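Enquirer: after the sequence you'll find the predicted model.
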Amino acid sequence: MTSVAAAAGLLGCLASFAAGCASAPTLDVLPADEEYTLGTAAYAEGDYGEAAERLNRLVLNYPEDPRVPEVRYLLGQANFRIQEYPSAAQDFERFQGDFPNDSLADDALYWAGRAYEAQSLKPQLDQADTRRAISSYSDLVRQYSSSGHAADAEARTAALRERLAEKEMLNVRYYFKHELWKATEIYARSLIEEYPQSAQVAAAYLILLRTYEAQGKAEDAARVRQVLLDQFPQSPEAEQVRQALGPAEGVSLQARTTR
């Protein structure tokens, strides 16, 4: 093929490509009023996917429109309902960040927490979204203490913190199983200090006790044993300690804890 023919062929290809691009469908930009009407109507009818698309286009194309605060909030709700949780969390956080004095600002933080919580994984897996949910709920309680969502946010925070404690306990058990005593001690103490209300604390004390015993640290073991018996006398872990001590010593320790 000659260079002239090759050039002609190339020009033909480019022309065809340009024609294809010119004929490709484009997304029409509707007037703000029309986007708002269509978006809010879709939301009211429960068509949250359509609502999210319309409302998002309004926010992007008309950022100065006075209805943007309302639209931002509805956009977050629409995304939450179609389980687009990352987008919903971002929508709610932007709303609260841009309009912290709006009457819906506390609602936005609450639903940001709910969106992160919906993405929270079981304790064996990464807990980044669990921590993000806790952060949103904590911000809500701190910044809007009179919010109607505050009590539920606190309850959800407690449940999520228990999940983090379970995650920490998995680490404690792993290091204990592999006889990595220093790591076991670090993680057990971290759990006890960070999550003192957790149901995992008694088990953490028992593993810490066994860790000290395995290292021959008699004084540390005795101190942790007494804390376990004093603070969790009815726990299965305390019962294990009493059984290991034998009847005489177990009775003696029990007497000291009930004085």
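Expert: Right, received. Where do you want to start? Since the model is a prediction, treat every value here as computed from it, not as a measurement.
Enquirer: CA only for contacts and neighbour counts going forward, please
Expert: Noted.
Enquirer: is it correct that Gly76 is in contact with Glu93?
Expert: No - using CA atoms under 8 Å as the test, Gly76 is too far from Glu93 to be in contact (9.2 Å).
Enquirer: any idea how far Ala165 lies from Val241?
Expert: Look at Ala165 and Val241: by CA to CA, to the nearest Å, they are 23 Å apart.
Enquirer: out of those two, which sits in the more crowded spot?
Expert: When Ala165 and Val241 are compared on other CA atoms under 10 Å, the one with more neighbours turns out to be Ala165, at 24 against 17.
Enquirer: which residues touch the more buried one?
Expert: Applying CA atoms under 8 Å, 6 or more residues apart in numbering, we find Ala165 in contact with Leu191, Tyr195, Ser198, Gln200.
Enquirer: which one of those residues is nearest Thr26?
Expert: Of all the contacts of Ala165, Thr26 sits closest to Tyr195, with 54.1 Å by CA to CA.
Enquirer: try this one side by side with the last:
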Amino acid sequence: MLRAHAVPVSLLALLVVSCATTPPYFGWTADQLYQHGERALEAEDWREAQRAFERLVLSHPGYGQAVQARHHLARAHYEGGEYLSAVGELTRIVQVYPDDPRTPRAWLWLCRSYAAMSPHPQRDQQYTMQARNTCGQVAGDLVGTPMGDSAAVVAREMVDKLGQQALAVGQFYFQRRIYGSAEHVFRRLVEDYSETSAAPTALMRLIEIYEAWGWDDQRQETSDRLLRQYPQSPEGRALTEVAMPDSVARAANRGALLWKLRRVWRPALA
């Protein structure tokens, strides 16, 4: 009679551990990994795509589609919300394969990845500045192309966010009547971020500061600049409506001017 032999417990445990620690996709060829990763991308299974392409580029660095696999890996990280990992992979691509025809697209996705990590204007803007610089570089290098145009749009968004951050800092000082610091911030803002929506608001605040200080020349100079550079802004239109041709009438109307400008400002704080 045949009798079953008991398997030693230690051997059984070793077999279980061995199976549990077998690397994913063990024994798969490079082509199998690549095709599996592509199917995962099509199914928007970003985590599975990451695993497949990570295994591919680590196990088969000389694979003929290795560069494209890294692009796919970066996309899987980006679409999965792992922007920092996407930045790492894309940075590797642009540094190791600068002359590859697919590298310009990697630069664009690097721009977008930094932008995706850009926080609320009141937080640290390290990634916003990185996005502005990277996107601006891409826009300059690929000017006149769809990718360059796309990067330029993102760069402008980042610049506007930096302008909003500077505006929030200036507003912090202004609300506490620390006018010296507020003036410094607002003056810097209108020079560094003159093309943003924050600039006319900063000029309006400068008008109020100079009014509080009794600096009529600076107030008038700033008012003229607001009307000249941003006539269609809410602040510019408000200033135009209350402006009068002679200086005596303008002086008499300062209270109405400041009241109207403050009404323009308040909705922006909501």
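Expert: That came through fine. The structure presented is a predicted model; accordingly, all values stated were derived computationally and were not measured.
Enquirer: Gly76 and Glu93 of structure 1: who's more crowded?
Expert: Under the criterion of other CA under 10 Å, the comparison of Gly76 of structure 1 against Glu93 puts Gly76 first, with 29 against 23.
Enquirer: aligned partner of that one in structure 2?
Expert: Gly76 of structure 1 maps onto Ala74 in structure 2 when the alignment is built from TM-score structural alignment.
Enquirer: any idea how far Asp99 of structure 2 is from that match?
Expert: Noted for Ala74 of structure 2: a distance of 18 Å to Asp99 of structure 2, by CA to CA.
Enquirer: same thing with Arg225 of structure 2?
Expert: The gap separating Arg225 of structure 2 from Asp99 of structure 2 is 47 Å, by CA to CA.
Enquirer: quick one, which of these two is more surrounded?
Expert: Using other CA under 10 Å, the more surrounded residue of Arg225 of structure 2 and Asp99 is Arg225, with 15 against 10.
Enquirer: what's around Pro247 of structure 1, how many residues?
Expert: The criterion is other CA under 10 Å. On that basis, Pro247 of structure 1 has 10 neighbouring residues.
Enquirer: ok, now which ones touch it?
Expert: Neighbouring residues of Pro247 of structure 1 by CA under 8 Å, 6+ apart: there are none.
Enquirer: element containing Met147 of structure 2?
Expert: Assigning secondary structure by DSSP states H and E places Met147 of structure 2 in helix 146-175.
Enquirer: what of Gly144 of structure 2?
Expert: Using DSSP H and E, Gly144 of structure 2 falls within no helix or strand.
Enquirer: now Gln124 of structure 1
Expert: Counting by DSSP H and E, Gln124 of structure 1 is held by no secondary-structure element, helix or strand.
Enquirer: what's the closest non-adjacent residue to it?
Expert: The shortest distance from Gln124 of structure 1 to any residue that is not its chain neighbour, by CA to CA, 6 or more residues apart in numbering, is 6.3 Å, and that residue is Lys167.
Enquirer: ditto for Glu211 of structure 2
Expert: Across the structure, with CA to CA, 6+ apart as the measure, the residue nearest Glu211 of structure 2 apart from its sequence neighbours is Arg219 (6.4 Å).
Enquirer: what distance do you get for the residue nearest to Gln124 of structure 1 to Ala155 of structure 1?
Expert: From Lys167 of structure 1 across to Ala155 of structure 1, the span is 19 Å (CA to CA).
Enquirer: again with Glu237 of structure 1
Expert: Using CA to CA, one obtains 27 Å as the distance from Glu237 of structure 1 to Ala155 of structure 1.
Enquirer: who has more neighbours, these two?
Expert: Neighbour totals were compared for Glu237 of structure 1 and Ala155, and Glu237 leads with 19 against 12 (other CA under 10 Å).
Enquirer: what residues sit buried inside stretch 84-98 of structure 1?
Expert: Using 16 or more other CA atoms under 10 Å as the test for burial, stretch 84-98 of structure 1 gives Glu84, Tyr85, Pro86, Ser87, Ala88, Ala89, Asp91, Phe92, Glu93, Arg94, Phe95, Gln96.
Enquirer: residue boundaries of the strands in the stretch 1-150 of structure 2?
Expert: Remark: no strands are assigned in the stretch 1-150 of structure 2 by DSSP state E, counting those that start in this stretch.
Enquirer: show me the contacts for the residue nearest the centre of structure 2.
Expert: Ranked by distance to the mean C-alpha position of structure 2 (CA atoms, centre = their mean), the top residue is Ala115 at 2.2 Å. By CA under 8 Å, 6+ apart, the residues touching Ala115 of structure 2 are Tyr127, Thr128, Ala131, Arg132, Val154, Met158.
Enquirer: onto which residues of structure 1 does stretch 91-108 of structure 2 map?
Expert: Aligned by TM-score structural alignment, stretch 91-108 of structure 2 falls on residues 93-110 of structure 1.
Enquirer: run the chain-centre distance for that stretch.
Expert: 18 Å (CA atoms, centre = their mean, to the nearest Å).
Enquirer: contacts made by that stretch with the rest, please.
Expert: Applying CA under 8 Å, 6+ apart, the contact partners of stretch 93-110 of structure 1 are 69, 72-73, 92, 112, 136-137, 139-140, 144, 147, 149, 153.
Enquirer: show the contacting residues for Arg263 of structure 2.
Expert: With contacts defined as CA under 8 Å, 6+ apart, Arg263 of structure 2 is in contact with no residue.
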